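Asker: below: sequence and its predicted model.
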Amino acid sequence: MSLPVHGQGEAGAERSRRVDAVRNQGKVLDAAERLFARDGVERVTMQAVAKEAGVGVGTLYRGFGNKAGLAMALLGERERQFQELMISGPPPLGPGAEPTDRLTAFVAGYAELVADQLELVLLSQTAAPGARFRSGAHALWRTHCRHLLSLAGAPSPELRADALLAALSGEMIAHWLTEQDRNLAEITDALAGMARALSTK
């Protein structure tokens, strides 16, 4: 008869808790995606997401903080896919094209991503003052744009990268699509022209 190893029970319990946490996170994200698609982000409450996912509201708040945190988590997978294409995908978005061509491809691709997930982007970017600047994704977009502008020989690449990303914010894209009734093709074409202009010396 073997004796139990001291601490083994605690370690097993901790692993079980981690597995439960991962499973609950998946259930919450699936539930939020369904409810957001059906009812719109603004009308969905954290309580409704918790009920749909079959978890406690406290679990939801501990895992995501608030609805903006939930929105950012949902956006994460789409952003990761876009990042992979940007970093190692085929040109012109990925490596192998001229810096200006890569920048214009980034602008077009990111504008489409924002438009496709507009409610989630707006919630994640406007939940608190400066929320847009504090996300890891924004830091990556800024580094990428600044790098391409530097390679193109543009002066003040940091400021130009910030100007370009300001035009790609959720609020700006929403304003053009809804308030000015512009279509996405018109917006992306104009932003691509802006990217080309910002790449010049």
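Answerer: It's in.

Asker: drop to CA atoms for contacts and neighbour counts, all remaining ones
Answerer: Fine.

Asker: in this protein, which spans are helices?
Answerer: 8-39, 46-53, 57-64, 67-88, 99-116, 118-126, 131-134, 136-151, 157-167, 170-174, 184-198 (DSSP state H).

Asker: now the ones you listed as TSV including mean neighbour count?
Answerer: Below are the helices of the chain laid out as TSV (neighbours: other CA atoms under 10 Å):
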stretch	mean neighbour count
helix 8-39	14
helix 46-53	18
helix 57-64	15
helix 67-88	17
helix 99-116	21
helix 118-126	21
helix 131-134	14
helix 136-151	18
helix 157-167	17
helix 170-174	20
helix 184-198	17
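
Asker: kindly check the end-to-end length of stretch 146-166 for me.
Answerer: 13 Å (CA to CA, to the nearest Å).

Asker: what lies in contact with that stretch?
Answerer: 99-100, 102-103, 141-142, 145, 172, 194-195, 198-201 (CA atoms under 8 Å, 6 or more residues apart in numbering).

Asker: here's the one I want to compare it with:
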Amino acid sequence: MAPKERADAARNRRAILDATAALFAEHGAEAVTMDRVAAAAGVGKGTIFHRFGSRAGLLHEMVAESAVTLMAAVADGPPPLGPGAPAADRLLAFFDAMARLVIDNLALMEVYRSVPPHPRTEEFHLFWRDHITALLREARPDLDAETVGRLLMDGLAGQTVPDMVRAGSAERLLAGVDQHVRAVLRAP
């Protein structure tokens, strides 16, 4: 079990993440420098380096917050995203939630992809892969669940998502993701 975070450390962490999000939203990725974040958060630059290691570590934490929330919902949340619903319903709910996460964090995700991978990135990818594979195996035992699951997930990582969001077609994208997953779930 991880040690309990001190109250002042938790406040600093929250202030740093909130300042980073505000700078990013207002001024774009270029504004997210350690100096600017420290000034906006009211902490020393060393506090940020100590806590996050680097700008890449800070960006990872920004992405990780949404990912951890989604992971908790998948593992312990209410159905259909969480346990207790049929596999097909859970898969549809997961891809809707993941597509919304990507859409909501699009600019951050694009910048994050341009920095060296964070050590915990693989942990998230493995969680998603295992979750999708298990649901596909249950819903469609006739498929190569791992390969099909990876192909479904890769659809959210490509250029289509940013292109459609920038064109004002986020709702169309969400409908397309739903249709794509439903097509995979249909038995031959």
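Answerer: Everything's here; your move. From a predicted model like this one, the values you see are computed outputs, not experimental measurements.

Asker: of the contacts of stretch 146-166 of structure 1, which is the nearest to R23 of structure 1?
Answerer: W141 (30.2 Å; CA to CA).

Asker: contacts only, for the closest one.
Answerer: Applying CA under 8 Å, 6+ apart, the residues contacting W141 of structure 1 are L165.

Asker: alignment lookup: it to structure 2.
Answerer: Alignment note: W141 of structure 1 maps to W128 in structure 2; criterion TM-score structural alignment.

Asker: relative to R11 of structure 2, how far out is its match?
Answerer: 30 Å.

Asker: kindly report the same for R150 of structure 2.
Answerer: Taking CA to CA, one finds R150 of structure 2 at 38 Å from R11 of structure 2.

Asker: need the contact list for the residue nearest to V165 of structure 2 when sequence neighbours are not counted.
Answerer: The shortest distance from V165 of structure 2 to any non-neighbouring residue, by CA to CA, 6 or more residues apart in numbering, is to I103 (7.0 Å). By CA under 8 Å, 6+ apart, the residues touching I103 of structure 2 are 161-162, 165, 170.

Asker: show me the two of these that sit farthest apart.
Answerer: So, these by CA to CA: farthest apart are P162 and A170, at 9.1 Å.

Asker: please name the nearest non-neighbouring residue to the most centrally placed residue in structure 2.
Answerer: Centroid-nearest residue in structure 2: A67, 3.9 Å away (criterion: CA atoms, centre = their mean). Excluding the flanking residues, the one nearest A67 of structure 2 by CA to CA, 6+ apart is F124, at 7.4 Å.

Asker: which one is E30 of structure 2 nearest to, not counting chain neighbours?
Answerer: F24 (7.9 Å).

Asker: need the contact list for the one in structure 1 that sits across from D96 of structure 2 in the alignment.
Answerer: Counting by TM-score structural alignment, D96 of structure 2 corresponds to A108 in structure 1. Contact analysis of A108 of structure 1 by CA under 8 Å, 6+ apart lists 188-189, 191-192.

Asker: now with 6 Å?
Answerer: T188 (CA atoms under 6 Å, 6 or more residues apart in numbering).

Asker: I'd like the distance between it and P95 of structure 1.
Answerer: 16 Å.

Asker: also S169 of structure 1?
Answerer: Counting by CA to CA, the gap from S169 of structure 1 to P95 of structure 1 is 24 Å.

Asker: the more surrounded of these two?
Answerer: Neighbours were counted for S169 of structure 1 and for P95 using other CA atoms under 10 Å; S169 has more, 20 against 15.
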